[in-house]
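A.B. asks: only geometry, no sequence info:
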């Protein structure tokens, strides 16, 4: 894990074993346990209080994973709880000749496979904190954080610098792309002045509210006629920009702008 090229401090904070946790304890360590239990569908309150309900959920989780049933969180149990996050950080490596855009798509699909979701409220939980460098809460929409994190992960694995700095803000992503000459106005795609196959294997899409205001972002790929496929965070099956998960969707090309991702 330590040798992997992109394992940022926010991810280490979420995945590093904090020491044994048991019934009767309170605090952030307990809350993290409750969040991960809920992620694995052993749902209980995320109140930071290791009471009887949390104790039973831990036992149920240990039993399901073939771990000695104690009701306490030891290193083995902790690592099983956080395995989805460690997997998303370590299970994808670029093959020789992989372009940056192809690599981004591979990493984004790995995130999708592990199904990151909000836990404990709007824009909250370990996945949100990882994408947003420890931040969470109602005001912390995380779609741009997801895009930035995956780009950082993918470019780091290739030993290359990102073409744009990245941001938690859709507007900032757009401005960075314009400064680097990577911004593609949606009208160029709609009128076919730029064809889908002229874009790389993946790109960034931006939902445009006004010519200077973008409200949601994610990765696009496989464009065809008036539609393209996406991998995006902070959304859901209804396409909300205030959703709760990473998912794959199909979107049309209306009111979108794009950012090229150079190979």
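C.D. replies: All right, it came through fine. Quantities reported herein were computed from a predicted structural model and do not represent experimental measurements. Numbering: from 1, shown residues only.

A.B. asks: C-alpha only now, for contacts and for neighbours.
C.D. replies: Noted.

A.B. asks: the helices in the stretch 51-200 of the chain, which residues?
C.D. replies: With DSSP state H, counting those that start in this stretch, the ranges of helices along the stretch 51-200 of the chain come out as 52-65, 75-90, 100-114, 126-131, 143-157, 170-179, 186-190.

A.B. asks: can you list these in CSV and add mean neighbour count?
C.D. replies: Below are those laid out as CSV (neighbours: other C-alpha atoms under 10 Å):
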stretch, mean neighbour count
helix 52-65, 18
helix 75-90, 18
helix 100-114, 21
helix 126-131, 25
helix 143-157, 24
helix 170-179, 19
helix 186-190, 17
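
A.B. asks: would you format those as TSV with distance to residue 45 included?
C.D. replies: Converted to TSV, these look like this (distance: least, C-alpha to C-alpha, whole Å):
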stretch	distance to residue 45
helix 52-65	8
helix 75-90	16
helix 100-114	22
helix 126-131	15
helix 143-157	26
helix 170-179	32
helix 186-190	44
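
A.B. asks: to residue 15, which of these lies closest?
C.D. replies: Across the helices of the stretch 51-200 of the chain, residue 15 has its closest neighbour in helix 75-90 (5.8 Å, C-alpha to C-alpha).

A.B. asks: so the closest one versus helix 52-65, what angle?
C.D. replies: If you take axes from the mean of the first three to the mean of the last three C-alpha atoms, to 10 degrees, helix 75-90 sits at 70 degrees to helix 52-65.

A.B. asks: next, the one to line up against it:
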């Protein structure tokens, strides 16, 4: 079983998640490879810009020192355990068990979505690349791996596991697969009447043509002619191939058409 939340130790989590948040060994000037690239990704995510090239040179050392200074850490220029812990703190926070009482699945999903939004996940190091993309995509990354459905599925797994209940759908990193799973389960809402039936915690799907959807996210609030969302792999323009997790407001009607998954 894949585990997406922890209540005690990071060791409770699935291996690909632990690989993102567990400290392995110090990294210092002269080092090469994946540990260096991971440090450079986090430096960028924390606003200390450096080229993500997997080579720990003077520029990376200087960026580490600046980050340590801002974080109140000893300025060693080396990525030690304390520095790495500060790097990954936003990700560790969203992986913690957040629920202290039984709530509806939809409410739990919205709560996790808001926690992830507050952590400001975004790509770094290339299209559909970086620690947050790997988290949502079971360790995968790269231009071919659009991650909006992976984001939704990861949060749905967190909500279901927190409530100790089964997933309402198998989940997928494919938006089309999510829609077809919902259709098979009888929870896909389409057509003009769909907007009247949804509640916060539903998923929205943007449909290109019949049986082809290209973007998804979580509905967080509903108004007369619009709804608020939290969605991954989008941007300020609301496009499906963006770079971050955003909160948006979308209209119920118009193009492109929208369908919904109601749990």
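C.D. replies: Thanks, I have the structure now. Remember, predicted model here, so these are calculated numbers, not experimental data.

A.B. asks: on that earlier part again, quick one: which of the helices of the stretch 51-200 of structure 1 is nearest residue 222 of structure 1?
C.D. replies: Residue 222 of structure 1 lies closest, by C-alpha to C-alpha, to one member of the helices of the stretch 51-200 of structure 1: helix 100-114, at 10.7 Å.

A.B. asks: the closest one vs structure 2, average offset?
C.D. replies: For helix 100-114 of structure 1, the mean deviation from structure 2 after alignment is 0.3 Å (mean C-alpha distance after the TM-score superposition for structure 1).

A.B. asks: between the helices of the stretch 51-200 of structure 1, which one is nearest to residue 32 of structure 1?
C.D. replies: Within the helices of the stretch 51-200 of structure 1, the stretch nearest residue 32 of structure 1 is helix 126-131; the backing value is 7.5 Å (C-alpha to C-alpha).

A.B. asks: which part of structure 2 lines up with the closest one?
C.D. replies: Mapped onto structure 2 using TM-score structural alignment, helix 126-131 of structure 1 covers residues 131-136.

A.B. asks: just stretch 142-160 of structure 1 next, same as before
C.D. replies: Mapping stretch 142-160 of structure 1 onto structure 2 (TM-score structural alignment) gives residues 147-165.

A.B. asks: which residues touch the matching stretch?
C.D. replies: Residues outside stretch 147-165 of structure 2 that contact it (C-alpha atoms under 8 Å, 6 or more residues apart in numbering): 3-5, 97-99, 102-103, 105, 108-109, 112-113, 128, 133, 136-137, 166-167, 171-175, 178, 215-218, 231-234, 240.

A.B. asks: just the buried ones from these, in PyMOL syntax?
C.D. replies: With 16 or more other C-alpha atoms under 10 Å as the criterion, this PyMOL line picks the buried residues out of those:
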select buried, resi 4+5+97+98+105+108+109+112+113+128+133+136+137+171+172+173+174+175+178+215+216+217+218+231+232+233+234+240
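
A.B. asks: restricted to strands, list the contacts of stretch 147-165 of structure 2.
C.D. replies: With DSSP state E as the criterion, strands contain 215-218, 231-234 from among the contacts of stretch 147-165 of structure 2.

A.B. asks: rebuild these as a markdown table, extending it with distance to residue 183 of structure 2.
C.D. replies: Listed next are those as a markdown table, based on distance: C-alpha to C-alpha, whole Å:
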| residue | distance to residue 183 of structure 2 |
| --- | --- |
| 215 | 16 |
| 216 | 15 |
| 217 | 17 |
| 218 | 17 |
| 231 | 21 |
| 232 | 22 |
| 233 | 24 |
| 234 | 25 |
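
A.B. asks: with respect to residue 60 of structure 2, which of those is nearest?
C.D. replies: Closest approach to residue 60 of structure 2 among these (C-alpha to C-alpha): residue 233, at 27.3 Å.

A.B. asks: that closest one matches what in structure 1?
C.D. replies: Alignment note (TM-score structural alignment): residue 233 of structure 2 maps to residue 234 of structure 1.

A.B. asks: for its match, give its distance to residue 178 of structure 1.
C.D. replies: In this view, residue 234 of structure 1 and residue 178 of structure 1 are 24 Å apart by C-alpha to C-alpha, to the nearest Å.

A.B. asks: go on, residue 152 of structure 1?
C.D. replies: 19 Å.

A.B. asks: equivalent analysis for residue 44 of structure 1, please.
C.D. replies: Taking C-alpha to C-alpha, one finds residue 44 of structure 1 at 46 Å from residue 178 of structure 1.

A.B. asks: hang on, the earlier thing: what separates the match of stretch 142-160 of structure 1 from the chain centre, distance-wise?
C.D. replies: 10 Å (C-alpha atoms, centre = their mean, to the nearest Å).

A.B. asks: residue nearest the centroid of structure 2?
C.D. replies: Residue closest to the mean C-alpha point of structure 2, counted by C-alpha atoms, centre = their mean, is residue 151 at 4.6 Å.

A.B. asks: looking at the helices of the stretch 51-200 of structure 1, spot the one closest to residue 11 of structure 1.
C.D. replies: Minimum separation from residue 11 of structure 1 across these (C-alpha to C-alpha) falls at helix 126-131, 5.3 Å.

A.B. asks: show me what that closest one is packed up against.
C.D. replies: Applying 3 or more C-alpha pairs under 8 Å, 6 or more residues apart in numbering; DSSP states H and E, we find helix 126-131 of structure 1 packed against helix 9-15, helix 28-39, helix 143-157.

A.B. asks: residue range for the first one in structure 2?
C.D. replies: Put plainly, it is helix 9-15 of structure 1. With TM-score structural alignment as the criterion, helix 9-15 of structure 1 aligns to 15-21.

A.B. asks: pull out the buried positions in the matching stretch.
C.D. replies: Buried residues in stretch 15-21 of structure 2 (16+ other C-alpha under 10 Å): 17, 20-21.

A.B. asks: and if you look at stretch 18-36 of structure 2?
C.D. replies: Of the residues in stretch 18-36 of structure 2, those buried (16+ other C-alpha under 10 Å) are 20-23, 27-29, 35-36.

A.B. asks: closest to residue 89 of structure 2 out of the residues you listed?
C.D. replies: residue 21 (8.3 Å).

A.B. asks: the closest one touches residue 92, doesn't it?
C.D. replies: Yes: applying C-alpha atoms under 8 Å, one finds residue 21 of structure 2 in contact with residue 92, separated by 6.7 Å.

A.B. asks: residues in contact with residue 111 of structure 1?
C.D. replies: Contacts of residue 111 of structure 1 (C-alpha under 8 Å, 6+ apart): 88, 246.
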